[in-house]
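1. sharing a model that was predicted from the sequence below.
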Amino acid sequence: MFFGGMMGYYYDPTLILVIIGAVISMIASARVNSTYNKYSKVRSMSGMTGAEAAKRLLNSQGLYDIQVRPVSGQLTDHYDPRSKTVNLSDSVYDSTSVAAIGVAAHECGHAMQDNVGYIPLKLRGAIVPVANIGSQAAFPIILLGFFIGGAGSPLVNIGLIFFSIAVMFQLVTLPVEFNASSRAIRLLGEVGILGSEELGHTKKVLGAAALTYVAALAATVLQLARLVFLFGGRRQDD
């Protein structure tokens, strides 16, 4: 990739890493959207809505204190451990599709993780504040350090460490999400909310969703690799 400006033209081969990461993320996003749209048209035989399925799953585990609430947006579903609420998006809360029930069950899986003190979930929760700060501050710190002291500046290394924390967050997220989906599929069958064929459909929906987290990790790792190539491998006297 060639770029021009006051310093002339130069070739930056590391941009290919950003492009690869973006392509991976777009493919994963397109797949989860197409899979969800496909199975959102398949009505569950039980006729239960996502909200009803979530409440039944939570009650089956004795989690009567966790509320199920609607939240605006598309696929904005999440479990909030602070308020002990399973928040379901408009397309999930009132829908009777196998896709909606699968997503609702997945969020219940997070509530179950929280209830039993699932270690990766606790670790992710502990990393969240630092990861948020690190991902936002990393680039300004790296650029400031580079312009002040060159690639060998301690600020550059601090910025790279901050961005590495964001990579760590993405890495810890994987077992949390895969485990939540595993719990969801198992309980949907045990409680009898979905039949065997319907469980197969739900597995595809949750499997496609899981790939978005894998893609996010890959894109973040590639971005970190680019930053290391650009700034971490040089010294002031180069």
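-> Received the coordinates, thanks.

2. contacts and neighbour counts: CA atoms only from here.
-> OK.

3. contacting residues for the closest residue to Leu217 other than its chain neighbours?
-> Spatially, and ignoring its direct neighbours in sequence, Leu217 is nearest to Gln170 (5.2 Å; CA to CA, 6 or more residues apart in numbering). By CA atoms under 8 Å, 6 or more residues apart in numbering, the residues touching Gln170 are 213, 216-217, 220.

4. pasting the second one now:
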Amino acid sequence: MGLGTYLIYFALLLIIPIWAQSRVKNTYKKYSKKVTSSFMSGAQVARKILDENGLYDVQIEETRGMLTDHYDPRKKVVRLSSGNFHGQSMAAAAIAAHEVGHAIQDAEEYAFLKFRSALVPAANFGSNTAIFIIIGGFLFNQMNLVLLGIIFMAAAVLFQLVTLPVEFNASSRAMTQLVTTGIIQNNEERETKKVLDAAALTYVAAALVAVAELIRFVLMYVASNE
């Protein structure tokens, strides 16, 4: 690849995640101002859906930060950022329901969630060390080291790819639960789905960037061995 191609490539690697994050923040900001017809806070939404699914042992906690919401499968806790914990907006309801979707996946032993959890150690190691191993391999002309780094990077990329069905499934469960429990009405479904779709974009963007980087290093490795 020429210098111009490299510049375009790296620009895309920067632009895609920034664009996805911007989309999430703008969508969240817009729908955090629209209150649901049920007037339930995110914490109430999460509790209602958990109870409807018999997950009485799963706790709900408030956590600091913005959009720091997550489900902790080890402690069986749904953690909601302050704005979503107390907020009665469509955004708060959507995000709370999404995180509860992960709790339901955990309870049902959803295959992709279990697979992703099993990949965590290898993915963390690959994310933290692969790039340094690859660069070191190229600097010292040790192609076996480059290949080892690529394998570690592949584990991290696989984690990103497996995350996609996990997140999409959690969002699908969230929409179903929000509707069947009466938390949102028919005229609110479209707007609530926009929040979930925007959030999913961040995972898609991360996966695209990870795959692109892996392919680039694989091609460099192949070229170095020709």
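-> Done, it's in. Please read these numbers as outputs of a predicted model, since none were measured by experiment.

5. still on that earlier bit, tell me the two of the contacts of Gln170 of structure 1 that are most distant?
-> Between any two of those, the greatest separation by CA to CA is 10.5 Å, found for Tyr213 and Thr220.

6. what strand or helix carries Tyr9 of structure 2?
-> Using DSSP states H and E, Tyr9 of structure 2 falls within helix 3-31.

7. state which helix of structure 1 is the longest.
-> For structure 1, the helix that runs over the most residues, judged by DSSP state H, is helix 154-191.

8. against structure 2, where does that helix fall?
-> Aligned using TM-score structural alignment, helix 154-191 of structure 1 spans residues 144-181 in structure 2.

9. ok, back up a step: report the mean deviation for the helix holding Tyr9 of structure 2 after fitting onto structure 1.
-> Its matched residues in structure 1 lie on average 1.9 Å from helix 3-31 of structure 2 after superposition (mean CA distance after the TM-score superposition for structure 1).

10. just the angle between whatever helix or strand comes next after that helix and helix 143-180, please?
-> Once helix 3-31 of structure 2 ends, the next helix or strand along the chain (criterion: DSSP H and E) is helix 42-52. Interaxial angle of helix 42-52 of structure 2 relative to helix 143-180 (axes from the mean of the first three to the mean of the last three CA atoms, to 10 degrees): 90 degrees.

11. in structure 1, which residues correspond to helix 42-52 of structure 2?
-> With TM-score structural alignment as the criterion, helix 42-52 of structure 2 aligns to 50-60.

12. next one: stretch 9-28 of structure 2
-> Using TM-score structural alignment, stretch 9-28 of structure 2 pairs with 17-36 in structure 1.

13. mind listing what's buried along that stretch?
-> Neighbour counts using 16 or more other CA atoms under 10 Å place 17-18, 21-22, 24-25, 28-29, 31-32, 35-36 of stretch 17-36 of structure 1 among the buried residues.

14. just to revisit the earlier point, Tyr213 and Thr220 of structure 1: which has the busier surroundings?
-> Between Tyr213 of structure 1 and Thr220, counted using other CA atoms under 10 Å, the more crowded position is Thr220 (23 against 20).

15. what's the match for the more buried one in structure 2?
-> Match for Thr220 of structure 1 (TM-score structural alignment): Ala210.

16. its match contacts Val157, doesn't it?
-> Yes - using CA atoms under 8 Å, Ala210 of structure 2 makes contact with Val157 at a distance of 5.7 Å.

17. what residues are up against the residue nearest the centre of structure 2?
-> Residue closest to the average C-alpha location in structure 2 (CA atoms, centre = their mean): Tyr203, at 4.6 Å. Taking CA under 8 Å, 6+ apart as the criterion, Tyr203 of structure 2 is in contact with 160, 163-164.

18. overlap between these and structure 1?
-> Compared against structure 1 with both residues aligned by TM-score structural alignment, their matches' CA atoms under 8 Å, the contacts of Tyr203 of structure 2 retain 160, 163-164.

19. can you give me the distance of Val222 of structure 2 to Val157 of structure 2?
-> According to CA to CA, to the nearest Å, Val222 of structure 2 stands 19 Å off from Val157 of structure 2.
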